[in-house]
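**Q** Okay, sequence plus prediction incoming.
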Amino acid sequence: MKRFSYLLILLIMIFISHQNSLLAQSGKIAGKVIDGTTNEGIPFVNVIIEGTNYGAASDLDGNYNIIGVPPGTYNIKASAIGYNSQTVRGVKVSIDLTTQVNFTLYETSIELKEEVVVVATRPPVTKDLTSSTSIIGADEISVLPVTEFQEVLNLKAGIVGGSVRGGRKGEVVYAIDGVPVTDVYDGSTVIDVNANSIQELQFISGAFNAEYGRALSGYVNIATKDGDNKFNGSFTSYIGDYYSTNEKIFRDIKNFQPVNIRNFEGSFSGPIIQNTLFFYLNARYIYFGGWINGKKVFNPWNITENRGATYPLSERYILSVNPDSGLGNGEIVPMNWNEKIYGQGKLTYRPFTNFKINYSYFLDNVEYRDYDHSFAYNPDGDYKRFRKGYTNILGFTHTLTPNSFYTLNLTYFFKSYKQYVYEDPNDPRYTNDVLLGQQPAEVPSFRTGGTQAGNFKRLTNTYGAKWDFTSQVDQINMVKFGVEFNYHNLGFNDIYLMQPLNTEDPRVTRNPFVRRYIPNPDDPNENLNINRYVRKPIEFSAYLQDKIELKEMIINVGLRM
């Protein structure tokens, strides 16, 4: 572990010592500049992306390439001495894809009153899409009724409940700004990403490039927004509730509460130092009351007694309770609710024109409950659930030449999950096992008392380093290779809290409570009630791939170890 820490520090020092600001998640703009009179290529034409530092010069045949362009929509301008300039507006760039933009320039001797402006049109077929891919940009996301990227994905064909084309949920890899952030414990995401923070989302459901490892069913690329030289901000909110008059299916759902669902989200971005240091912030709070309610008919400490068959059914089962507490108060409570706090911060530092540093932090904290029908009338006896995740990404991007750049990403992410009725295993409110098992024979569907006795906690810590090098070798070949290293520390405690042996029957003692304890793993009579797991796996991978762009076809070929 110490060697790994020293290696990260050394790599940071090496890369900072070097000096075009690029994203790891990037695309390419390519095309040709021709003379409108002779139809021949024009060399040494300056092709720039307006409002950015990205650009290139055409070669002797008039061809040009601009690599490492962040996803988005741009205006591209071509200009040369002796020619009228031309601008193509609304050029859309996507992750890993090449956008073709060709220019036709005329000599200034041919009278043109002003610069030529052309509006880009999207081709009916994306030629370099060699896999099943869906691409959604920020403009499209902004008009969708969604708040998280999973909701965007669920609108795509082939995705149902987080599974892709019938595969398991753990077969999808999620990446933020080029860095995989999948929890190796179960294949879920470490954190969610708000839809308003996404610059582009790309979903690949087959034929992955060599750079995309570990994915079996799908790969989700998320490029997040950066700050720029303009201050921008937004605030959105909605409130509401579920309503139905069908109380045979829904319990008390016709009691409409306008703020039972409430969402507040805001974002703010801009410069700290003009042209050098930028920030992007996003935060969200949501309370979701759900549509399934329970009713506190019983308390966890209620004891059921059978008075015998001589009594009518409505009077046969009497609940003997602590005289100071009584039965449940009949309160209606939500049983599939969740409360979530989300935060994201991103700093972008450009100390030189060809070097960029990004630092991103994501926080996702959720408290919730899953509906269990058997606890519908004893809701306080069921589990409370807690999920927390945060991610740190430190990225360096360095342009070596107009046709080559590399990226280095150092990451740390953490995720935990807990479920219990009471956090303290020795909490005096835990009840005897008998109460959880008691059910009138004629009504076996509902718990009339008792508390769940499980106490489950798990966590994942992952440290990672990922280095990628990209080079447009010539007009046809774009080569990319890289390595990735991940160190994981994961584990869980799955414990059934024991009650002391020879604990008396609460139906006799009228005492429903017990002092539970954590079982002894060395005791063969108790160790079956405790399951502990700790593992520290290490992953290493390397890949080499080539994107071959011919006039007749485009080929992606690669090798991954």
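**A** Happy to help now that I have it.
**Q** going forward, measure contacts and count neighbours with C-alpha atoms only.
**A** Fine.
**Q** OK, contacts around the residue positioned nearest the centre of the chain?
**A** Taking CA atoms, centre = their mean, the centroid of the chain lies closest to D192, which sits 3.5 Å from it. Shown in contact with D192 (CA atoms under 8 Å, 6 or more residues apart in numbering): E148, F149, Q150, D364.
**Q** take the one below as the second:
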Amino acid sequence: MRILAMIIVAAGLVLGGTTGKLTGTVKNKNDNTPLVGCNIVILNTDLGTASNPSGEFTILNISPGVYSVKAMMIGYQSVTVTQIPISVDKTFRLNFSMDIQVVEGKEIIVVADRGVIQFDRTNSEARVTSDVLETMPLTEVSDVIKLQGGITQDEGGGIHIRGGRGSEIVYMVDGISMTDVYDGGISVTVENDNIQELQVISGNFNAEYGKAMSGVINMVTKDGGDTFESSLNYYSGDHMTSDPIFRGLDTYSPFNDVNIAGSLSGPLLGDRVTFYSSGRLYRSAGWLNGLNTFNMYGDTLFIDENNNRVRDIGEPYHDENNNGQWDNGEFYVDQNGNLDWDDPELTLTPETKPMNWVDKWSSQNKLTFKLNPKVKLRIKYILSHDEYQSYDHHRRLTLGGRNTHFSDGEILGLNFSHSISSTSYYDLNISQSKKSYKNQVFESVDDPRYQIPDEFYFAFMGQNP
């Protein structure tokens, strides 16, 4: 049995990107001169600024998402630009051209278009937003990552970026490293429903990801909004094929694999306190089957009537009439002294059973406190539990005595974000990450089944224990 427990406490400035940037200029449509003092507001947020004497503006610390931005100035017709995508560690450039308003007219609405060439992009990366995740028929973050360029998966399920080792990947959740120091994976499960934006950097990453050698997987989780929103997803099914190489898959059970996922978000105290909660339960009975024929000690499966873990073949007797069975009155050796002849313990018919079963669940929760328009406090708590057995082709006839894997992860984090101005801000993150992993045959280390029966010990070692 192997047991690992790991606790990490990290405090300091943000280690990875979690927000984006908006910049641009405001000019007079008629003579192309810069407009100073034009108000630039990101709708449905508290973020905004005014253009400087050069007509330029910058807004920092914008959470990833799609926004509408409005430019307003006395004497000019207001302009609103919609569908502006803001991504982590990226700058979106937006230029306004405003016309003089002689009489009150209609507001101009423009739909933004991200350019084909991103001039601030210096690395090889892929981004998946929450809108895209909702349309993908995938339930695991690892399945989404595997679809990106430069990503491969080995036979054990490990992820590799551009041929590097799986332990050379840095996993980030809301700017904090959540890489498991034992196996290099992520220390807690983050579900698709909880992700606002997923960033996969496969080369030329910035200095803020200094510990990464192969790649970076950066996940930004969702915040609650000003309105209540909920979702519920359910699916169930089974694997089925007539291919004889797969044992026992010629029948269909609609509830062999069951997945339930849901989320709920909204305000608690107006727009001052919001929450986001999501959870997922996944259970699979498995679909790679074995034919359970022998027990873990190598004996044919049998009914162990006396619980000695060894099949009793019956007490010796003298078959006087040669009928192949003991008859009342025939001589026998009473080995256990119960004054009766004992039948051999019956063997069991081999049974087809799945070997790769899974039982796991996770829960993600976040509270957001808007202390004032420029200060936010976020508290998040993520919890996950995985319990499973893997398929072992060498043990397909002996299903007992195989290791069961237990993995538990937990994240408790606090984020303090202060926008000093439209061009400066700072984030303070304090988080605690726990990961425990157990790999065992039986739950208790004192389980008597860990001991080899005396008869087998003598057979293996040639001597009594």
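**A** Everything's here; your move. All figures in this text were calculated on a predicted structure; none of them were measured in a lab.
**Q** separation between the equivalent of G286 of the second structure over in the first structure and D370 of the first structure?
**A** Using TM-score structural alignment, the partner of G286 of the second structure in the first structure is G290. According to CA to CA, to the nearest Å, G290 of the first structure stands 10 Å off from D370 of the first structure.
**Q** Show me the strands in the stretch 51-200 of the second structure, by range?
**A** 56-62, 65-72, 79-86, 91-93, 96-98, 108-111, 124-129, 151-153, 159-161, 169-173, 176-177, 195-203 (DSSP state E, counting those that start in this stretch).
**Q** Out of these, which is the most enclosed?
**A** Mean neighbour count (mean count of other CA atoms under 10 Å) peaks for strand 176-177 among those, with a mean of 25.
**Q** In the first structure, point out the residues matching that strand.
**A** Taking TM-score structural alignment, strand 176-177 of the second structure hits residues 179-180 over in the first structure.
**Q** if we can go back for a sec, ok, G290 and D370 of the first structure, which is more surrounded?
**A** G290 (18 against 14; other CA atoms under 10 Å).
**Q** Surely that one and P334 touch.
**A** Yes. With contact defined as CA atoms under 8 Å, G290 of the first structure reaches P334; the gap is 6.5 Å.
**Q** Look at S5 of the first structure and tell me its secondary structure.
**A** Following DSSP: H, G, I helix; E, B strand; the rest coil, S5 of the first structure is assigned to helix.
**Q** wait, I meant S362 of the second structure
**A** Classification of S362 of the second structure using three-state DSSP returns strand.
**Q** Translate it into the numbering of the first structure.
**A** Looks like S362 of the second structure aligns to Y342 there (TM-score structural alignment).
**Q** same question, C38 of the second structure
**A** Per TM-score structural alignment, the equivalent position to C38 of the second structure in the first structure is V45.
**Q** What is the neighbour count of that match?
**A** 25.
**Q** got a list of what the nearest residue to S284 of the second structure once chain neighbours are set aside touches?
**A** Closest residue to S284 of the second structure apart from its sequence neighbours, by CA to CA, 6 or more residues apart in numbering: D257 at 4.3 Å. The contact partners of D257 of the second structure, by CA under 8 Å, 6+ apart, come to S236, G237, D238, Y282, R283, S284, A285, G286.
**Q** residues in contact with the closest residue to the last one other than its chain neighbours?
**A** Okay, so that is G286 of the second structure. Closest residue to G286 of the second structure apart from its sequence neighbours, by CA to CA, 6+ apart: W357 at 4.2 Å. Listed by CA under 8 Å, 6+ apart, the contact partners of W357 of the second structure are R283, S284, A285, G286, W287, Y388, Q389, S390.
**Q** With V172 of the first structure instead?
**A** S163, V164, G187, A215, L216, S217, G218, Y219, V220.
**Q** So what does the fifth one match up with in the second structure?
**A** Meaning L216 of the first structure. L216 of the first structure maps onto M213 in the second structure, by TM-score structural alignment.
**Q** For burial, what's the neighbour tally of that match?
**A** M213 of the second structure has 18 neighbours, counted by other CA under 10 Å.
**Q** now L319 of the first structure
**A** For L319 of the first structure, using other CA under 10 Å, the count is 17.
**Q** can you check W301 of the first structure too?
**A** 31.
**Q** likewise H394 of the second structure?
**A** Neighbours of H394 of the second structure using other CA under 10 Å come to 8.
**Q** Which residue in the first structure aligns with it?
**A** Mapped onto the first structure by TM-score structural alignment, H394 of the second structure lines up with S374.
**Q** quick revisit: select, out of the strands of the stretch 51-200 of the second structure, the one closest to K434 of the second structure.
**A** In terms of CA to CA, the element of these nearest to K434 of the second structure is strand 176-177, at 12.4 Å.
**Q** superposed on the first structure, where does that closest one end up, distance-wise?
**A** Superposing on the first structure and averaging over aligned pairs (mean CA distance after the TM-score superposition for the first structure), strand 176-177 of the second structure comes out at 0.8 Å.
**Q** Which residue in the first structure aligns with I108 of the second structure?
**A** Aligned against the first structure by TM-score structural alignment, I108 of the second structure finds its counterpart in V116.
**Q** wait, what's in contact with that match?
**A** For V116 of the first structure, counting by CA under 8 Å, 6+ apart, the contacting residues are N84, S85, Q86, T87.
**Q** measure it to S85 of the first structure for me?
**A** 7 Å.
**Q** what do you get for Q25 of the first structure?
**A** In terms of CA to CA, Q25 of the first structure sits 30 Å off from S85 of the first structure.
**Q** got the buried residues for stretch 235-243 of the second structure?
**A** Neighbour-count burial for stretch 235-243 of the second structure, counted by 16 or more other CA atoms under 10 Å, picks out D238.
**Q** matching residues in the first structure for it?
**A** Counting by TM-score structural alignment, stretch 235-243 of the second structure corresponds to 238-246 in the first structure.
**Q** can you pull the contacts of D35 of the first structure?
**A** D35 of the first structure touches G41, I42, T104, L105, Y106, E107, counting by CA under 8 Å, 6+ apart.
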